[in-house]
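Novice: No letters, just coordinates:
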């Protein structure tokens, strides 16, 4: 896995906001095994392995001084440019308060000797994550940051297999409902699921929370901010037009949209470049746009 410099702040926000929220922990407790004993896994005796173990021990202590000492002795200059020590400490203490610490369940394979990938399980809520740490090339005795990614519960993942048996419409709806409810119970899906057969709606249910602060549930008429998901629909529509011979990937934006305001730029940009995010157009969130 090719990594860029890892910005720890966002990784911690992922854990605190999505992974270890009280709601997520409560939902998981109903399907996980709270009293399941931790599996003792030996970490590599390599430099990154030793730092990884020290990192987990510091987090599991929940102690401000222990965290400060680890950060001071083990984070590189690059890591400290991402965020001040006080921010690291505050966020890691929040993670500990909500997770109860982590057990190392597996050392995951990697071809990079300076990288460590661990599969962890939180002691509270039994949530699974992958922790990635890496040595700094300029300071090989220190970490240049770390990243965290949500992982599905292995037991849930085994159960989350679609049936290959032939079934009627009622059976198909039941199978769809089982999978959507399983995803919602793991906090992996929040929204409205709708399935149609021809022009008939055969399944339509809402799941999850629309506003966590007030605990407002999603409803069938809840409005959602799709964000960049619109790109997928647009890409499919363009591919259909290309397949029908009504559009070409090599056509310019000016040809497809004659009224585009910046004609000089539109004549240089192709549909393919738009789809691959290589058009050179500015970010519309910036004033220059």
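Specialist: Received the coordinates, thanks. The model shown is predicted, which means the values in this text are computed figures rather than measured ones. Residues are numbered from 1 along each chain as shown.

Novice: C-alpha only now, for contacts and for neighbours.
Specialist: OK.

Novice: Quick check: residue 201 is in a helix.
Specialist: No - using DSSP: H, G, I helix; E, B strand; the rest coil, the secondary structure at residue 201 is strand, not a helix.

Novice: does residue 210 count as helix, strand or coil?
Specialist: strand.

Novice: Neighbours of it, how many?
Specialist: 17 (other CA atoms under 10 Å).

Novice: Spatially nearest residue to residue 66 (excluding sequence neighbours)?
Specialist: In this structure, residue 66 finds its nearest non-sequential neighbour in residue 58, 5.7 Å apart by CA to CA, 6 or more residues apart in numbering.

Novice: after the helix or strand harbouring that neighbour, next one along is what?
Specialist: In this assignment (DSSP states H and E), residue 58 forms part of helix 47-61. Downstream of helix 47-61, the next assigned helix or strand under DSSP H and E is helix 64-74.

Novice: In terms of secondary structure, what does that following helix contact?
Specialist: Other elements packing on helix 64-74 under the criterion 3 or more CA pairs under 8 Å, 6 or more residues apart in numbering; DSSP states H and E are helix 47-61, helix 85-99.

Novice: Three-state assignment for the closest residue to residue 88 other than its chain neighbours, please.
Specialist: Leaving out its chain neighbours, the residue that sits closest to residue 88 by CA to CA, 6+ apart is residue 9, at 7.3 Å. The local conformation at residue 9, judged by three-state DSSP, is helix.

Novice: do residue 173 as well
Specialist: Per three-state DSSP, residue 173 ends up helix.

Novice: and the gap between it and residue 184?
Specialist: Applying CA to CA, to the nearest Å, the value for residue 173 to residue 184 is 16 Å.

Novice: Then residue 216?
Specialist: 15 Å.

Novice: Check residue 236 too.
Specialist: To residue 184, residue 236 is 27 Å away according to CA to CA.

Novice: tell me which element residue 255 is part of?
Specialist: Going by DSSP H and E, residue 255 is in helix 253-256.

Novice: May I see the buried residues of the very next helix or strand once past that helix?
Specialist: Note on helix 253-256: by DSSP H and E, the next helix or strand toward the C-terminus is helix 263-266. Under the neighbour-count criterion of 16 or more other CA atoms under 10 Å, helix 263-266 has residue 266 buried.

Novice: okay, pairing it with this:
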């Protein structure tokens, strides 16, 4: 058969001078689809995901069912999942979703590995997590996550009536022992902590507005490069640096060693009178701020004003 004898349809399948009959191409495609659709891949994936979730005793996740889809990017979907508060050290709380999904994503070249995408939406919060499996480790990348006050309340456990949104960017390298290294950037321009009772103290409204946290992790130390809370119009303003010695087995017991300065506005001092008892006799700097040191643990912080 010469090239002139080929029909337009046949010419489509002519590769490097070798004409491939259309029926062979169709047969190969049908055989491949038949194998793919009949081989119990979905059951194998579902079984493995179920096994993995059942083994997560430190972070229990319940769900109605598991679905596997192959359109565009292969994905695994948990329907109506509930993430226990144990996962974020708040056993009395839980996060309920309509669905949680993990899907295969574009390959990663730096670091080289298989990359996935986990999109999370909870009310007004939107978080995109990109895990990459590489050489026995997990590289985690969180890009431009928007976390609303409602989700912050659940994650912190102790603070209530939080308004505003924080933006989070983070990278982390995780091995069998947990997070080994990474970087963290947290920002907000509209953070407000409403009136609440903390350890028996009635704390007034705190329109902090501005928040900036820059940190680096080299296990077991989380170095706080910058912690800036509030601005010139806020009822309090703090600028701190320091270290947190992480306890990977029990994060609330992680040790704090933080130093900085804090400024209290006159309106805040008037509405939070008990604070004046702690400040009595303390010396301020030229800008009217007080030197502060925070020790103790996440669970029991021990702030002191010098």
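Specialist: Yes, it's here. The structure presented is a predicted model; accordingly, all values stated were derived computationally and were not measured.

Novice: so what number do they get for TM-score?
Specialist: The pair, once superposed, lands on a TM-score of 0.25 when counted by TM-score structural alignment, normalised by the length of structure 1; 108 aligned residues with a CA RMSD of 5.3 Å.

Novice: before we move on, the earlier item: more neighbours: residue 216 and residue 184 of structure 1, which one.
Specialist: Remark: of residue 216 of structure 1 and residue 184, residue 184 carries more neighbours, 19 against 11, as counted by other CA under 10 Å.

Novice: I figured that one was touching residue 206, is that so?
Specialist: No - the criterion here is CA atoms under 8 Å, and residue 184 of structure 1 misses it with residue 206 at 9.8 Å.

Novice: Which parts of the stretch 151-289 of structure 1 are helices?
Specialist: Taking DSSP state H, counting those that start in this stretch as the criterion, the stretch 151-289 of structure 1 contains helices spanning 154-159, 169-185, 229-243, 253-256, 263-266, 271-275.

Novice: Need those in TSV (columns: distance to residue 191 of structure 1).
Specialist: Formatted as TSV, the helices of the stretch 151-289 of structure 1 follow (distance: least, CA to CA, whole Å):
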stretch	distance to residue 191 of structure 1
helix 154-159	20
helix 169-185	9
helix 229-243	14
helix 253-256	34
helix 263-266	37
helix 271-275	27
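
Novice: for the ones you listed, which one sits closest to residue 97 of structure 1?
Specialist: Set against residue 97 of structure 1 and scored by CA to CA, these come closest in helix 169-185, at 22.3 Å.

Novice: Okay, buried residues for the closest one please.
Specialist: 172, 175, 176, 177, 180, 181, 182, 183, 184, 185.

Novice: Could you report the neighbour count for the nearest residue to residue 122 of structure 1 once chain neighbours are set aside?
Specialist: If the residues on either side of it in the chain are set aside, residue 122 of structure 1 comes closest to residue 102, at 4.4 Å by CA to CA, 6+ apart. Residues lying near residue 102 of structure 1 (other CA under 10 Å) number 23.

Novice: just checking, residue 102 of structure 1 touches residue 128?
Specialist: No - the pair residue 102 of structure 1 / residue 128 is not scored as a contact, 9.1 Å apart, by CA under 8 Å.

Novice: Check the contact lists of the two and give me the overlap.
Specialist: Contact criterion CA atoms under 8 Å, 6 or more residues apart in numbering; residues shared by residue 102 of structure 1 and residue 128: 120, 121, 122.

Novice: Pick the one among the residues you listed closest to residue 98 of structure 1.
Specialist: Of all those, residue 98 of structure 1 sits closest to residue 122, with 9.1 Å by CA to CA.

Novice: how close does that closest one get to residue 115 of structure 1?
Specialist: For residue 122 of structure 1, the distance to residue 115 of structure 1 - CA to CA - is 22 Å.

Novice: go on, residue 24 of structure 1?
Specialist: 29 Å.

Novice: what about the two, which has more around it?
Specialist: Counted by other CA under 10 Å, residue 24 of structure 1 and residue 115 do not tie: residue 115 has more neighbours, with 22 against 19.

Novice: which other helices and strands contact the longest strand anywhere in structure 2?
Specialist: As assigned by DSSP state E, the longest strand anywhere in structure 2 is strand 178-193. With contacts defined as 3+ CA pairs under 8 Å, 6+ apart, the packing partners of strand 178-193 of structure 2 are strand 162-163, strand 165-175, strand 206-218.

Novice: Give the buried residues for that strand.
Specialist: Buried, per 16+ other CA under 10 Å, within strand 178-193 of structure 2: 179, 181-189, 191-193.

Novice: about what we covered before: and residue 14 of structure 1, which of the helices and strands packed on helix 64-74 of structure 1 is closest to it?
Specialist: Of the helices and strands packed on helix 64-74 of structure 1, the one closest to residue 14 of structure 1 (CA to CA) turns out to be helix 85-99, at 10.1 Å.

Novice: how many other residues sit next to residue 143 of structure 2?
Specialist: 15.

Novice: That one sits in which helix or strand?
Specialist: Residue 143 of structure 2 is part of strand 137-148 when elements are defined by DSSP H and E.

Novice: next helix or strand past that strand?
Specialist: helix 149-156.

Novice: where along the stretch 201-306 of structure 2 do the helices fall?
Specialist: So, for the stretch 201-306 of structure 2 - with DSSP H, counting those that start in this stretch - the helices run 266-271, 274-279.

Novice: and of those, who's closest to residue 293 of structure 2?
Specialist: Across the helices of the stretch 201-306 of structure 2, closest to residue 293 of structure 2 is helix 274-279 (CA to CA), at 13.7 Å.

Novice: Enumerate the positions of stretch 167-181 of structure 2 that are buried.
Specialist: 167, 168, 169, 170, 171, 172, 173, 174, 179, 181.
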